[in-house]
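S.K.: Show me how the following folds:
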Amino acid sequence: MRALVARLDSFGDVLLAGPAVRAVAARAEHTVLLCGPRGAPAARMLPGVDQVMVWDAPWAGFQPPAVDRTDVDRFVDDIARLRVDTGLLLTSFHQSPLPLALLLRLAGVPRLAADCADYPGALLDVRHRRAPRAHEVRAALDLAEAAGFPLPEGDDGRPAVTEPPAPGALVGEDGYVVVHPGAAVPARRWGTERCTAAVRELVRAGYRVVVTGAPEERELTAAVARGGALDLGGRTGPAELAGVLAHAAAVVVGNTGPAHLAAAVGTPVVSLFAPVVPAERWAPYGVPHVLLGDERAPCAGSRARVCPVPGHPCLNGVSPEDVLAAVEKLTGRTPGLDPGPERMERTERTS
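M.R.: Predicted coordinates for the structure are as follows:
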């Protein structure tokens, strides 16, 4: 059997699809992961993926392309050449799988499964309804099981990536704290001055701090690292970043892709979580973590990319001392903060 798993969103979304991909791959002879351009680097790191296919869909992403008949026809032809037997269409709770399902039907895919609240007509063979408030990882696994792909015995159902390269001389000895100040959308960023102050607080407490960021974030990481940290801004690709995160004692990061990458390599996360999307669906999964931020802020559930509330109160109420206390809790340095069960979670193993 040849299978296709689709997740057309961003880097972190594709990482969260990883356990469902493994479930499919355990029963398929060949597994294709269909993703968008922003998710492609994550797709190439997932265990179980035999082939990555990248398509910039006109209904997905932050800046989707215009609808182009030639491009759509080319995509349908490319899918047809894959000759897949079944497709698992993974989406967030607010997205519809039906546009993609229509194109896959045109390409001749005989069996399709998806979470779908809308009437699918002849587009889906398995129309699944996700459990209310389910985390993205759990929702994808539930859909995979409904489609005939339960997790194989011994798989813990947590996000994972292939073995990343060791950071070596890039960071020195293990046990440092990573601060990742950037995020794909402004509403999820804490702010340069606050990140810099948190770095100073961590350094004063005796932690060695490493600041990470994408090439386009070099100015940001340089400013934050002035608090006494090593600046790796622009110096790590996705695989190298995974290696840096894997050898850290904890990671301080917003609700963005590197938070899920840290979870995928098993590193505890201090999550500066703007509640524009619900934490129950998007918090770091499967690792100890502390959520910092006002979950009752007026922006909650808005899915806003730019903060709609003056002063960005959901994150600006977090202090550098809060971050230090959370890091101490996760690293076991001091009794520190007791975040309570709703703030810190170690996901139970599943099989």
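S.K.: Only C-alpha atoms from now on, for both contacts and neighbour counts.
M.R.: Will do.
S.K.: Residue 314: what's it in contact with?
M.R.: Contact analysis of residue 314 by Cα atoms under 8 Å, 6 or more residues apart in numbering lists 274-275, 293-297, 299.
S.K.: Now, of those, which are buried?
M.R.: Buried by 16 or more other Cα atoms under 10 Å: 274-275, 293-295, 297, 299, out of the contacts of residue 314.
S.K.: Verify the stated contact: residue 52 with residue 33.
M.R.: Yes - using Cα atoms under 8 Å, residue 52 is in contact with residue 33, at 4.9 Å.
S.K.: Another sequence for comparison is provided below:
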Amino acid sequence: MSKIAKQLAARLFLSLWQVTGYRVKKIDRFSEQDDLKNIAIISNTALGDFLFNTPAIGAIKKRWPDARIILVIQPRNHALVAESEMIDKVLYWDGKFPGMLPLARALRNEQVDATFILHSRTPYDIVTASLARSKYIFKDVYYADYQGKENFILAGCLSAFYDNRKNGNIHLIRQKKDMLTAVGIDVPSDAMFIPAPFKRQQNTVPVIGIHAGASSSERCWPEAFYSQLIEKLIALHDDLIIELIGAPGEKALNQRIIDGMGISSDRVINVAGTTNLIQLAEKISGFATLVVGDTGPLHLAVAVQTPTVALFSNQSTIDGAAPLQDPHLHQVLRPAEEQAGLRAISCNEVYEAVERNLAQR
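M.R.: Below is the predicted model:
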């Protein structure tokens, strides 16, 4: 079934669902008198998406400090919210059809007053919130959700609809900010953060982190360039350690980079697959700088205020996902000729950016 067909089917189903007496409550803006007791927040996509949503999560909690917050996330992001004082309950959902009914039952048991869908899968997210009988439903509607149509098919199933297309290609953090501001929720900060408590790592010598992987090949700087960069850093810094981080599946990638070096050094370490996400955040917090593409560990580094050399393939992705907070900490690089991709960023450009960050220590 096409995405448009799924949205049309969902709209038909939700119109029939009204025979049960359920109607989503419409609103222009929340007033000071609007008191929500139980709030569901759905952010169950990738790591970076979740971190982009933390300023919005913080703003919702600040607006209703006494409300119970039920957070719906991907299981793999669990460590980032475990033991968080902001979150009262965590539920897990991969955003797919089979998990809708179990999640709807769980949310219905929580007697949810409002559901804020910050990033999930259309139309399953809206249907799930409706089955849970959430009084209010809000959703950050992405360009892809329109499927080329003038209007969002499920706009009538939301409490309020904010069309972010009028602002063009804005940063994803500010996209959430605009959506919440439109309904009377102030978002005082653009700064991402880790909801769970973590211990900042202290290293006795400078450690450079490298994350070479990404979800797609166009986000990856060439392996040979990483090998050259590491060689140069090791040769010019006697006390420097290089740690190549990543998920278990990126261990082989890191090893290829190490094997591609013209020298051998015990100061270059492959640590992929050795941490969960909160441990990774702790490790990154101790780096002198992190060299990374447009992927989750970049946003972890931004959240823990670690300097980065961030490699982006084009200006559009910079506009939507580059670091907003602490601009002095981040060297954002892109190719002069975007059609050439990341391979058009030279090893020397990245090396000089690393040196600029090291000079600020």
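S.K.: Fetch the TM-score of the aligned pair.
M.R.: With the length set by TM-score structural alignment, normalised by the length of the first structure, the two chains reach a TM-score of 0.77; 301 aligned residues with a Cα RMSD of 2.6 Å.
S.K.: related to what we said a few turns ago, with the contacts of residue 314 of the first structure in mind, which one is nearest to residue 148 of the first structure?
M.R.: Nearest to residue 148 of the first structure, judged by Cα to Cα, of the contacts of residue 314 of the first structure is residue 275 at 33.8 Å.
S.K.: Now check the second structure for the residue matching that closest one.
M.R.: In the second structure, the residue equivalent to residue 275 of the first structure is residue 314, according to TM-score structural alignment.
S.K.: need the buried ones among the contacts of residue 314 of the first structure in JSON lines with secondary structure and distance to residue 21 of the first structure, can you?
M.R.: JSON lines is the format used below for these (DSSP: H, G, I helix; E, B strand; the rest coil; distance: Cα to Cα, whole Å):
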{"residue": "274", "secondary structure": "coil", "distance to residue 21 of the first structure": "28"}
{"residue": "275", "secondary structure": "coil", "distance to residue 21 of the first structure": "27"}
{"residue": "293", "secondary structure": "coil", "distance to residue 21 of the first structure": "31"}
{"residue": "294", "secondary structure": "coil", "distance to residue 21 of the first structure": "33"}
{"residue": "295", "secondary structure": "coil", "distance to residue 21 of the first structure": "31"}
{"residue": "297", "secondary structure": "coil", "distance to residue 21 of the first structure": "35"}
{"residue": "299", "secondary structure": "coil", "distance to residue 21 of the first structure": "33"}
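S.K.: Which of the residues you listed sits closest to residue 197 of the first structure?
M.R.: Of all these, residue 197 of the first structure sits closest to residue 293, with 16.6 Å by Cα to Cα.
S.K.: ok, the closest one - contacts?
M.R.: 272-275, 314-315, 317-318.
S.K.: what's the counterpart of it in the second structure?
M.R.: By TM-score structural alignment, residue 293 of the first structure lines up with residue 334.
S.K.: and residue 69 of the second structure, what is it in contact with?
M.R.: If you count contacts by Cα under 8 Å, 6+ apart, then residue 69 of the second structure has 38-41, 61, 86-89 around it.
S.K.: Just the ones in strands from those residues, please.
M.R.: 38-41, 89 (DSSP state E).
S.K.: So the counterpart of residue 252 of the first structure in the second structure: helix, strand or coil?
M.R.: By TM-score structural alignment, residue 252 of the first structure lines up with residue 291 in the second structure. Assigned with DSSP: H, G, I helix; E, B strand; the rest coil, residue 291 of the second structure falls in the strand class.
S.K.: And for residue 291 of the second structure, the neighbour number?
M.R.: 23 (other Cα atoms under 10 Å).
S.K.: close enough to count as contact, it and residue 220?
M.R.: No - using Cα under 8 Å, residue 291 of the second structure is not in contact with residue 220, being 11.3 Å away.
S.K.: Widest-spaced pair of the buried ones among the contacts of residue 314 of the first structure?
M.R.: So, these by Cα to Cα: farthest apart are 293 and 299, at 11.6 Å.
S.K.: where do the contact lists of the two overlap?
M.R.: In contact with both residue 293 of the first structure and residue 299: 275, 314, using Cα under 8 Å, 6+ apart.
S.K.: sorry, back to before: more crowded one of residue 52 and residue 33 of the first structure?
M.R.: residue 33 (27 against 18).
S.K.: where does that one land in three-state SS?
M.R.: Going by three-state DSSP: residue 33 of the first structure is strand.
S.K.: Now which residue in the second structure aligns to residue 75 of the first structure?
M.R.: Per TM-score structural alignment, residue 75 of the first structure is aligned with residue 103.
S.K.: on contacts alone, who are the packing partners of the helix or strand where its match lies?
M.R.: If you go by DSSP states H and E, residue 103 of the second structure is part of helix 100-109. Packing partners of helix 100-109 of the second structure (3 or more Cα pairs under 8 Å, 6 or more residues apart in numbering; DSSP states H and E): helix 124-131.
S.K.: Could you point out the residues of the first structure onto which the next helix or strand after the helix it packs on aligns?
M.R.: Going down the chain from helix 124-131 of the second structure, the next helix or strand is strand 136-139, by DSSP H and E. Counting by TM-score structural alignment, strand 136-139 of the second structure pairs with residues 111-114 of the first structure.
S.K.: again, but for stretch 8-20 of the second structure
M.R.: So stretch 8-20 of the second structure sits over no part of the first structure, by TM-score structural alignment.
S.K.: Need the residues that contact that stretch.
M.R.: Counting by Cα under 8 Å, 6+ apart, 123-124, 127, 130, 153-154, 157 sit against stretch 8-20 of the second structure.
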